[in-house]
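[1] take this sequence and fold it.
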Amino acid sequence: MAAAPRRSSSTRGRAAAPRSVIPQVPWRDPQPAPIVLVSGPEEVCAERATAGIRDFLKAEDPSLEVSDIRADDYTAGTLLAVTSPSLFGEPRLVRVSGVERCSDVFLAEAVAYLAQPQEGATVVLRHTGASVRGKKLLDAVRAGEGDGVEIACPAIKRDSDRYDFAAGEFSAARRRIAPTALRALVSAFADDLTELAAACQQLIADVDGDIDDRIVERYYGGRVETSAFTVADLAIAGRHGEALVSLRHALASGADPVPLVAAVAMKLRGMARVAGSRESSAALASRLGMKDWQVERARRDLVGWSQATLGRAIQATARADAEVKGASRDAVFALERMVTVIATRAPFAS
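    You can find the predicted model right below:
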């Protein structure tokens, strides 16, 4: 990857052409520049981006000097001291954390630094977006002062985003994982992106060759078994007994009833959205704002379902959603009734 052009010493002091937008760089492919703004709340991606910049610069020159500064506990003059050239002129990487909590002294010195970045220095500014503190600095960087780039790290919350994240982990390592194995892995770590990232890296490091369902089951079977999506998949597939066993196992492992219902509801909504459509998976995914794999999975799930049974399952799930949120005193019974209606595709016999 090519480094962003640095401002040479011959251009310092000249009026730079105004720029309204600085380059936006993917966190998986970070580019060094005199100023790098790493913004957004997703810490896993921010750490990867910062590490990528360090590795790139280290590969260019092993004598790289790395310094860390806290913007919220800052001593005047530190930024200029750590970015200034040493006697031997080694390149410098300065990682600044906590810009969203920065002190007034740091803010003033950082804004002033943008007007004349030190030759050979890369300053990484980490701002989580948790506050508007440091906005003056961010605005100046984004306006083009200091020859910067921005690496956005937005929150990864949706299941499709987590799936894309995990797929990117294996793609970046040039490893293949079966779609069903990837989905099981994502479902097992649906609540913690850091753990999901660690699980992906463990499989990449430990397993030779392609990764399939059996490997994911061997490594993370306990978590997969208690996943809300496993309960949903078994119920939708009509495997009533297995779905109830999986549900009870999940509850015994401490699973919250609300996310369990939410997982089932999400699956049923996807099925309802694609039901009856004859469009290609790619065209339908584009029109509905879904991923191709989501459309294909929903179509597979629809085998054996009718409009009436799907409607009955959606109604049972809506009822269970209300009951596990306080409308009933027995959340377990509500869940078991929902699973029974979905798995048997018949009204619940009380």
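
[2] contacts, neighbours, all on C-alpha from now
    Will do.

[3] flag every buried residue along the helix or strand hosting Arg273.
    Using DSSP states H and E, Arg273 sits in helix 257-274. Going by neighbour count (16 or more other Cα atoms under 10 Å), the buried part of helix 257-274 is 257-258, 260-265, 267-268, 270-272, 274.

[4] contacts for that helix?
    228-229, 231-232, 251, 284, 288, 294-295, 298-299, 301-302, 310, 313-314, 317-318, 320-321, 324-325, 331-332, 335 (Cα atoms under 8 Å, 6 or more residues apart in numbering).

[5] show me how to select, in PyMOL, the buried members of these.
    Applying 16+ other Cα under 10 Å to these, the buried members can be selected in PyMOL as follows:
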select buried, resi 228+229+231+232+251+284+294+295+298+299+301+302+310+313+314+317+320+321+324+331+332+335
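
[6] second input sequence below; structure requested for side-by-side comparison:
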Amino acid sequence: MVTLVVGDEELLAERAVGVVVAAAKAQDASAEVHDLVGGKVEPGELTRLTSPSLFGDRSVVVIRSAQDLSKETIAEVVGYAKNPADDTVLVLVHPGGVKGKALIDGIKKTRADVVTVSKLTKPAERLDFVKGEIKRAGRTITGEAAQALLDAVGNDLRELAAACSQLAFDTEGKSIDLNAVARYHKGRAEVSGFTVADSAVEGRLADALEQVRWALGTGVAPVLLVSALARSLRSLAKVSGAGRNVQAAQLGMAPWQINNAKRQLRGWGPEGLSAALMAVAAADEQVKGGGADPAYALEHAIQTIVASRNGR
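    Below you'll find the predicted structure:
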């Protein structure tokens, strides 16, 4: 099986790859996943990875940034796609454009599946995306609430997807209305839980405190900020405990999330991460009714996170 994912919307491309990999793993949980970058794939490497195994093992080969493949390797990939192995799943990810177009043209002449993931440029498309994300979470959202969320968060699909996920998790009822969105996302869009969390885990105490005060002052819900802090720290813990060659699909994270976590892990150790996670758990309890001052709970958690950063 060969799948070509074409388009410049990274989030949708990653999801398309994830669907194919998950399907392969569902058929054979022991299938080995090889996650490669186009510019580092040598001629002959695909042939080696797709050669029949003596034990009949199933494998998945993902080649990202396929536009960077050499001419020799493109010829090898297209030749393979004409007669793919039964026990191998090959996924090619190409952003579109002129570079490496020979790969797209060649693959389209085979029986490969082609998935197009272009950027969502029209307002109606982005609104549909928001509604789809909420539906994925098992909820519904009114049209005016979806528009308000889009206005508050912006057009970046990663931010929108994360905001939809948090909103669905942190609110109650079957349908999300305008009041819920206003309560959680009122104020300046660029000051979000994600900016606060990034500043905190990177040790920028002054920035984090200023951002959290602004967010609270403009109506961002404390529980949303705590959720963002917890998510960032859990990502660090996941990547920290994983092996060097672990695949993105095994962690349930996108490659960009893993790269970001690796960058932010500098200065962090197991004891520091444990202390930071405990501080966030305490803040979560306090902002959900266990404490009298959510702002103090958040600031204290941020101070503890930054202080724990050099923990070994």
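
[7] TM-score for this pair?
    For this chain pair, the superposition-based TM-score is 0.57 by TM-score structural alignment, normalised by the length of structure 2; 192 aligned residues with a Cα RMSD of 2.3 Å.

[8] circling back: now distance to Phe56 of structure 1 too, for the buried residues of helix 257-274 of structure 1, in JSON lines please.
    As requested, those are arranged in JSON lines below (distance: Cα to Cα, whole Å):
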{"residue": "Pro257", "distance to Phe56 of structure 1": "46"}
{"residue": "Val258", "distance to Phe56 of structure 1": "44"}
{"residue": "Leu260", "distance to Phe56 of structure 1": "43"}
{"residue": "Val261", "distance to Phe56 of structure 1": "45"}
{"residue": "Ala262", "distance to Phe56 of structure 1": "42"}
{"residue": "Ala263", "distance to Phe56 of structure 1": "41"}
{"residue": "Val264", "distance to Phe56 of structure 1": "44"}
{"residue": "Ala265", "distance to Phe56 of structure 1": "44"}
{"residue": "Lys267", "distance to Phe56 of structure 1": "42"}
{"residue": "Leu268", "distance to Phe56 of structure 1": "45"}
{"residue": "Gly270", "distance to Phe56 of structure 1": "42"}
{"residue": "Met271", "distance to Phe56 of structure 1": "45"}
{"residue": "Ala272", "distance to Phe56 of structure 1": "47"}
{"residue": "Val274", "distance to Phe56 of structure 1": "44"}
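
[9] what range does stretch 278-286 of structure 2 cover in structure 1?
    Across structure 1, nothing matches stretch 278-286 of structure 2 (TM-score structural alignment).

[10] same thing with stretch 16-25 of structure 2?
    The aligned range for stretch 16-25 of structure 2 is 49-58, by TM-score structural alignment.

[11] what do you get for stretch 163-170 of structure 2?
    Residues 199-206 of structure 1 are matched to stretch 163-170 of structure 2 when aligned by TM-score structural alignment.

[12] that stretch vs structure 2 - mean distance after superposition?
    Compared with structure 2 after fitting, stretch 199-206 of structure 1 deviates on average by 2.1 Å (mean Cα distance after the TM-score superposition for structure 1).

[13] buried sites along that stretch?
    By 16+ other Cα under 10 Å, the buried positions in stretch 199-206 of structure 1 come out as 199-200, 203-204.

[14] strands of structure 2, start to end?
    Along structure 2, the segments classed as strands by DSSP state E run 2-6, 32-37, 59-64, 88-94, 113-116, 140-141, 175-176.

[15] as CSV, the ones you listed with mean neighbour count would be great.
    Below are the strands of structure 2 laid out as CSV (neighbours: other Cα atoms under 10 Å):
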stretch, mean neighbour count
strand 2-6, 23
strand 32-37, 18
strand 59-64, 22
strand 88-94, 25
strand 113-116, 16
strand 140-141, 22
strand 175-176, 18
